[in-house]
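1. Here's my sequence, what's the structure:
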Amino acid sequence: MYQGSAVRLQSLDGGLVELVLDLQGESVNKLNQLTQDEIQQAVTWLSSHASEVKGLLISSAKFLFIAGADITEFSSLFNLSHAEIEKWAWKYHNTLCELEALPFPTVAAVNGVALGGGLETALSADYRVLAEDAKIGLPEVTLGICPGWGGSVRLTRLVGAETAVDWLLSGKPKSAEVAKSLGLADAVVPSESVRDEALLFLQKVIADGDDYQAKRDFKHA
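-> Modelled structure (predicted):
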């Protein structure tokens, strides 16, 4: 299976696969170019081995899910043309679309925080299991940036335009309980067991034959 410096795939029982976010040499996971590229490579592996996979768990080996994009890399983008910046933004956007389209159910185990691109990554999964102390949000607006990886569209479909606009304009992180009340979180569980609970959730989805495709269709309606 795929093994990178920021992302790895590991086989679980019952035909399940776990995509583990674990950026080496850093205390937190962030969507730098390396991580983006490796998630793309992992998704490509999953697509090419789809007949062997029953479901995907997305988890973090660190104390948080994904802190967001690596803004230290942004300065190099300022020298690019409009077309080049657009190409850069579309690259990870397409990765998340490919992740969302995998032909088996996907569950994100969100611990700590999932901010900006971290939340957009979680939104590309069919289901989200959040730790009770998790915080999620799209704080890009505080830097004068709009979510560019599908977050504004997926969030609007899931929580409605009015709530999504509030999230997008305020940039304030929201609690797991708020996320659950809005339908962004399918379950809120004790922080110390979020990964194990998310795995159990994925196993139940498969055992029950849950219509995960309907979850995707709702985001695209």
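2. Please make it C-alpha for all contacts and neighbour counts, starting now.
-> Fine.
3. element containing Glu196, please.
-> Quick fix: residue 196 is Asp, not Glu. Using DSSP states H and E, Asp196 maps to helix 194-208.
4. show me where the chain has helices.
-> Applying DSSP state H to the chain gives helices spanning 33-48, 74-77, 82-100, 117-123, 151-159, 161-170, 176-182, 194-208, 212-220.
5. coming back round to it: show me how far the helix holding Asp196 is from its chain's centre.
-> 17 Å (CA atoms, centre = their mean, to the nearest Å).
6. Mind giving me the packing neighbours of it?
-> Counting contacts by 3 or more CA pairs under 8 Å, 6 or more residues apart in numbering; DSSP states H and E, helix 194-208 packs against strand 55-60, strand 106-110, strand 127-131.
7. and those strands as JSON lines, adding mean neighbour count and distance to Ala176?
-> What follows is the helices and strands packed on helix 194-208, written out as JSON lines (neighbours: other CA atoms under 10 Å; distance: least, CA to CA, whole Å):
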{"stretch": "strand 55-60", "mean neighbour count": "24", "distance to Ala176": "16"}
{"stretch": "strand 106-110", "mean neighbour count": "28", "distance to Ala176": "9"}
{"stretch": "strand 127-131", "mean neighbour count": "28", "distance to Ala176": "6"}
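8. what residues are up against Ala198?
-> Applying CA atoms under 8 Å, 6 or more residues apart in numbering to Ala198 gives the contacts Leu57, Val107, Ala108, Ala109, Arg128, Val129.
9. what's the burial count for Ser170?
-> Close neighbours of Ser170, defined as other CA atoms under 10 Å, add up to 15.
10. Next up, the contacts around it.
-> Per CA under 8 Å, 6+ apart, neighbours of Ser170: Pro139, Val141.
11. run the last query once more with 7 Å
-> Listed by CA atoms under 7 Å, 6 or more residues apart in numbering, Ser170 has no contact partners.
12. Relative to Gly183, how far out is it?
-> As defined by CA to CA, to the nearest Å, Ser170 lies at a distance of 20 Å from Gly183.
13. same question, Ile39
-> Using CA to CA, we find Ile39 at a distance of 26 Å from Gly183.
14. Which one's more surrounded, these two?
-> Comparing Ile39 with Gly183 by other CA under 10 Å, the one with more neighbours is Ile39, at 26 against 14.
15. Before we compare anything, build this one as well:
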Amino acid sequence: MYQTLLTNKENGILTITVNRPDKLNALNKTVMEEISMAVDEVCKDETIKAAIITGAGPKSFVAGADISEFIGLTVEEGKALAKKGQDVFFKIENAPKPIIACVNGFALGGGCELAMACHFRLASDNAKFGQPEVNLGLLPGYGGTQRLTQLIGKGRAIELMITGNMIDAATALQFGLVNYVVPQEELHGKALSILQVVLTKAPIAVAKCIAAANAVFSEKQDGFDVEVNAFGECFATADKVEGTTAFLEKRKPVFKGE
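-> The predicted model follows:
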């Protein structure tokens, strides 16, 4: 189905692997289009409850964009490229189902931006993060300037972007860029263990948690209003009835996403 991605669905979790190990899984036009298609699949397929995004091989998650595609672009073409990349990553960020990044090696440039678009990140102990675009006379264009600042704070984000320096997994954990650091062979298992817990929760409530958290950073929405409305809408769901009834009956709830 895909030229540059491998997909595997198991127990409701779709693992999406960027598969260009000879290019350290660099993002090119095809990869971006296929990631967009894969995220559409996650959102639309009712049998998929959550997703993991990772990279093929032990060295790299995604080591950046394919720079050869940048040569000769005009100002307007550069803007269009950035807008297209942002649109794909907004799709990940706003997906109603959890999408976790498993960062197994280099997450640089567009790769770091891809990881940051996911709802949260796990890193292997050999992971490296960075936005080295200044070395090319550029800046992050797929949302990196915004998400890095949101995740680690303005001072640290600006330092990373204007030096082009990389940080290791331990520093990324200290900065709050990743939730966990584990040995590489445990990375996928750790993500699955978290998602298996999530999949026992009410899917509508999970989706609304994601939407409300995203609203914190939206200039078009008042996050508190989003929360109030989402909270109220949950009262019309069968899952809310099941959840509250199960609590009072001292049993585990069985949610159906209704």
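16. quick revisit: ok, the contacts of Ala198 of structure 1 in structure 2, which still hold?
-> By both residues aligned by TM-score structural alignment, their matches' CA atoms under 8 Å, the contacts of Ala198 of structure 1 still in contact after alignment to structure 2 are Leu57, Val107, Ala109, Val129.
17. in structure 1, what residues pair with stretch 82-101 of structure 2?
-> Using TM-score structural alignment, stretch 82-101 of structure 2 lines up with residues 89-108 of structure 1.
18. can you tell me the distance between the two ends of that stretch?
-> Start-to-end, stretch 89-108 of structure 1 (CA to CA) is 22 Å.
19. Pull out the buried positions in that stretch.
-> Neighbour-count burial for stretch 89-108 of structure 1 flags 92-93, 95-96, 98-108 (criterion: 16 or more other CA atoms under 10 Å).
20. Tell me the one of the residues you listed nearest Asp133 of structure 1?
-> Ala108 (15.4 Å; CA to CA).
21. So the closest one sits against Ala131, correct?
-> No. Counting by CA atoms under 7 Å, Ala108 of structure 1 stays clear of Ala131, with 10.9 Å between them.
22. which neighbours do these two share?
-> Common neighbours of Ala108 of structure 1 and Ala131 (criterion: CA under 7 Å, 6+ apart): none identified.
23. re the thing from before, okay, the helices of structure 1, which one's buried deepest?
-> helix 117-123 (a mean of 26; mean count of other CA atoms under 10 Å).
24. Just the residues contacting that helix, thanks.
-> 31, 65-69, 96, 108, 128, 136-137, 149-151, 154.
25. right, and the pair among those with maximum separation?
-> Using CA to CA, the contacts of helix 117-123 of structure 1 span at most 20.0 Å, a distance reached by Ala69 and Arg128.
26. so what's whichever residue in structure 1 pairs up with Gln150 of structure 2 closest to, chain neighbours aside?
-> Correspondence of Gln150 of structure 2 to structure 1, assessed by TM-score structural alignment: Arg157. The shortest distance from Arg157 of structure 1 to any non-neighbouring residue, by CA to CA, 6 or more residues apart in numbering, is to Lys219 (5.1 Å).
27. Pull up the gap between that neighbour and Trp149 of structure 1, please.
-> The value you get for Lys219 of structure 1 to Trp149 of structure 1, if CA to CA is used, is 14 Å.
28. Check Thr106 of structure 1 too.
-> Taking CA to CA as the measure, Thr106 of structure 1 falls 18 Å from Trp149 of structure 1.
29. repeat for Gly116 of structure 1
-> 9 Å.
30. the more surrounded of these two?
-> Neighbours per residue, other CA under 10 Å: of Gly116 of structure 1 and Trp149, the larger number sits with Gly116, 27 against 24.
31. Against Pro139 of structure 1, how distant is the more buried one?
-> 6 Å.
32. Let's have the helices of structure 1 in TSV, adding distance to Asp22 of structure 1.
-> Below are the helices of structure 1 laid out as TSV (distance: least, CA to CA, whole Å):
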stretch	distance to Asp22 of structure 1
helix 33-48	9
helix 74-77	22
helix 82-100	18
helix 117-123	13
helix 151-159	22
helix 161-170	27
helix 176-182	22
helix 194-208	14
helix 212-220	27
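33. which residues does Thr4 of structure 2 contact?
-> Val18, Asn19, Arg20, Val31.
34. if I line the two up, what does it land on in structure 1?
-> Under the alignment (TM-score structural alignment), Thr4 of structure 2 maps onto Ala6 of structure 1.
35. ditto for Val42 of structure 2
-> By TM-score structural alignment, Val42 of structure 2 lines up with Leu46.
36. just to revisit the earlier point, and the contacts of Thr4 of structure 2 as TSV, adding distance to Ala238 of structure 2?
-> Shown next, in TSV, are these (distance: CA to CA, whole Å):
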residue	distance to Ala238 of structure 2
Val18	37
Asn19	40
Arg20	44
Val31	39
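37. Please identify, among those residues, the one with the most neighbours.
-> Counting neighbours by other CA under 10 Å, the top entry in those is Val18, with 27 neighbours.
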